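Undergrad: predicted model, plus sequence, below.
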Amino acid sequence: MNSLDSVVVIIPTFNERQNLPLVVSRVRAAAPSAEVLVVDDNSPDGTGKLADELAASDERVHVLHRTAKNGLGAAYLAGFAWALDRGFDVMVEMDADGSHQPEQLPSLLSALTGADLVIGARWVPGGRVENWPRHREALSRGANVYARLMLGIPLHDATGGYRAFRRETLEKLDLQGVDSRGYCFQIDLALRSLRAGLRVVEVPITFVERMHGSSKMSQDVIVESMIRVARWGIRDRLRALRR
């Protein structure tokens, strides 16, 4: 395994002004050597300006401003490109709303020593959610069962958005061909990693419902995910039949 010395935590934001300062502070405390990249999609509430202020007071905090809200996947792809260009060894995905506990970041990084991609998982032994409505939990559990059955993958939380990638992993995934925009992006990258023969490990995390603001989950995101997963599953089955 190659070096894991330089780590950047990528945090996409859209109207997260209330949550961002505490999340960044907790990341810096939990992993002092890690750097933080805030990818802001031109938030109307001034999140981008606040991120600039955080960066001005801490040399390990950086900001990437985007001109439009083009979805979670596009924001992460922009963050990955930024980090790859600057030679980081590890790229971490983390939500800006506090649902991903920065204090659990060391356990993800530790697991990465024996893996190519580590997913912080809610639906494995030891994983759990706090303060989540029952319908949200049912939706998430159902989506992951659906992905597991349709795609034939061994993951229990393929939609989980708290994850750590090795640089080499992202370089093998043909990121130019990724066009998933919403939460389906997480399934897409996990599937690509598995199909590339890479080692994907799930570690238990505690997922906590956001304190401020509203979820970015929408019906369009759910429909996109269901259609894409079905399409990928059918494609794989057709390829298997041809073989």
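TA: On my side now, so go ahead.
Undergrad: from now on I want contacts and neighbour counts done on CA atoms only, so please keep to that.
TA: Noted.
Undergrad: helices and strands around the longest helix seen in the chain, which ones?
TA: Scanning the chain for the longest helix, with DSSP state H as the assignment, gives helix 219-242. In terms of contacts (3 or more Cα pairs under 8 Å, 6 or more residues apart in numbering; DSSP states H and E), helix 219-242 is packed against helix 134-151, helix 184-195.
Undergrad: okay, one more to line up with it:
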Amino acid sequence: MKNKYLVVIPAYNEEKTIKEVIQRTLPYADIVVVNDASKDKTAEIVKSFKNVVLINHPKNTHIPQAVLDGMQYAYDNGYDYILTMDAGLSHKPEEIPDLLNAPECDLVLSYRGEKKHTPLYRKVLSKAATTFINIALWRFQLTKPIPAFKDVTSGYRRYSKEAVELLLKRESKAKSFDFLTESLMFIYRNNMKIIEVPITYEFSNSSLNKKVVKDSISMLLDILLHNRK
């Protein structure tokens, strides 16, 4: 029987961790790795796993297109749910069942209950992003209470087929990590069901990236000043 769950793993220069990520993820779901024009041996390592699908990008497209290409593969191949996760072991594959077994809904957000070795600036940035985005979501639907999502910047998520279809139909304006917020907004504004589950977050070198900070700040300003449509 075909697995109804697919894990999509965007990867860029993750040769140090991708093998372990795949090995620890395979017991739970099928896997697609989207190699976003890595310059190291990421693609070669993924190819060594015969039961893992590899999508290669000839040039780096950043997070949005990598995730969307994985979603398109999942949609075309009839998967009911897709999970997205980090290739650098920030997300523990052993917690995949927590997302898979969550109640039926369109989006499962993971919130980082336990944050190991996470710098203070990243904690502050994540908290600020979540506060601003909750307010921005409320401005779309003023008749509802202000949302109280705990963490909107975690990429460890579960999307339903219906949510995937919605995101594939919409034109994404996201450039990088702001895709996480943009996709949440699309799903929320279409009155789809969203729930949250706690995870353990292990800060890793792959997530220590100046671009994360830059994109997050840009995203916050965009949402606050323009309430992105």
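TA: Thanks, I have it. For clarity, every value in this text was computed on a predicted model and none was experimentally measured.
Undergrad: where does the TM-score land?
TA: In this superposition the chains share a TM-score of 0.88, using TM-score structural alignment, normalised by the length of the second structure; 219 aligned residues with a Cα RMSD of 1.9 Å.
Undergrad: returning to what we had before: right, so the helices and strands packed on helix 219-242 of the first structure: which one is the most enclosed?
TA: helix 184-195 (a mean of 21; mean count of other Cα atoms under 10 Å).
Undergrad: that one: what's the following helix or strand?
TA: Scanning forward in sequence from helix 184-195 of the first structure by DSSP states H and E, the next helix or strand is strand 200-204.
Undergrad: just the strands in the first structure please.
TA: 7-13, 35-40, 61-65, 90-93, 117-121, 128-130, 163-166, 200-204, 206-208 (DSSP state E).
Undergrad: the second structure: matching residues for the fifth one?
TA: Going back to what we said before, that points to strand 117-121 of the first structure. Residues 107-111 of the second structure are where strand 117-121 of the first structure lands when matched by TM-score structural alignment.
Undergrad: now do stretch 233-243 of the first structure: distance to the chain's middle.
TA: Averaging C-alpha positions (Cα atoms, centre = their mean, to the nearest Å) puts stretch 233-243 of the first structure 28 Å from its chain's average.
Undergrad: okay if I get the helices and strands packed on helix 219-242 of the first structure as JSON lines plus distance to residue 48 of the first structure?
TA: JSON lines is the format used below for these (distance: least, Cα to Cα, whole Å):
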{"stretch": "helix 134-151", "distance to residue 48 of the first structure": "29"}
{"stretch": "helix 184-195", "distance to residue 48 of the first structure": "23"}
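Undergrad: so which of those helices comes closest to residue 67 of the first structure?
TA: In terms of Cα to Cα, the element of those nearest to residue 67 of the first structure is helix 184-195, at 20.2 Å.
Undergrad: who's in contact with that closest one?
TA: Here helix 184-195 of the first structure makes contact (Cα atoms under 8 Å, 6 or more residues apart in numbering) with 72-73, 117, 147, 153, 158-161, 169, 173, 178-180, 199-200, 221, 224-225, 228-229.
Undergrad: 6 Å instead?
TA: Helix 184-195 of the first structure is contacted by residues 73, 158, 159, 225 when judged by Cα atoms under 6 Å, 6 or more residues apart in numbering.
Undergrad: which of those residues tops the neighbour count?
TA: residue 158 (28 neighbours; other Cα atoms under 10 Å).
Undergrad: what is the equivalent residue in the second structure for residue 192 of the first structure?
TA: Aligned counterpart of residue 192 of the first structure in the second structure: residue 186 (TM-score structural alignment).
Undergrad: list the buried residues for stretch 76-90 of the second structure?
TA: 79, 80, 81, 82, 83, 84, 85, 86, 87, 88, 89, 90 (16 or more other Cα atoms under 10 Å).
Undergrad: can I get these in CSV including distance to residue 43 of the second structure?
TA: Shown next, in CSV, are those (distance: Cα to Cα, whole Å):
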residue, distance to residue 43 of the second structure
79, 24
80, 26
81, 25
82, 21
83, 20
84, 18
85, 17
86, 16
87, 12
88, 15
89, 17
90, 20
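Undergrad: which of these sits closest to residue 20 of the second structure?
TA: Looking across the buried residues of stretch 76-90 of the second structure and measuring by Cα to Cα, the closest to residue 20 of the second structure is residue 89, at 8.3 Å.
Undergrad: map the closest one across to the first structure for me.
TA: In the first structure, the residue matched to residue 89 of the second structure (TM-score structural alignment) is residue 98.
Undergrad: same check on residue 119 of the second structure?
TA: Match for residue 119 of the second structure (TM-score structural alignment): residue 133.
Undergrad: list the contacts of that match.
TA: For residue 133 of the first structure, the contact set (Cα under 6 Å, 6+ apart) is empty.
Undergrad: burial of residue 8 of the second structure, as a residue count?
TA: 26.
Undergrad: where's the aligned residue in the first structure for it relative to residue 239 of the first structure, distance?
TA: Here residue 8 of the second structure is matched to residue 10 in the first structure, going by TM-score structural alignment. Relative to residue 239 of the first structure, residue 10 of the first structure is positioned 35 Å away (Cα to Cα, to the nearest Å).
Undergrad: how about residue 65 of the first structure?
TA: Distance from residue 65 of the first structure to residue 239 of the first structure, by Cα to Cα: 40 Å.
Undergrad: over to residue 223 of the first structure?
TA: Counting by Cα to Cα - residue 223 of the first structure and residue 239 of the first structure are separated by 24 Å.
Undergrad: who has more neighbours, the two?
TA: Shown here are residue 223 of the first structure and residue 239; by other Cα under 10 Å, residue 223 has more neighbours (12 against 9).
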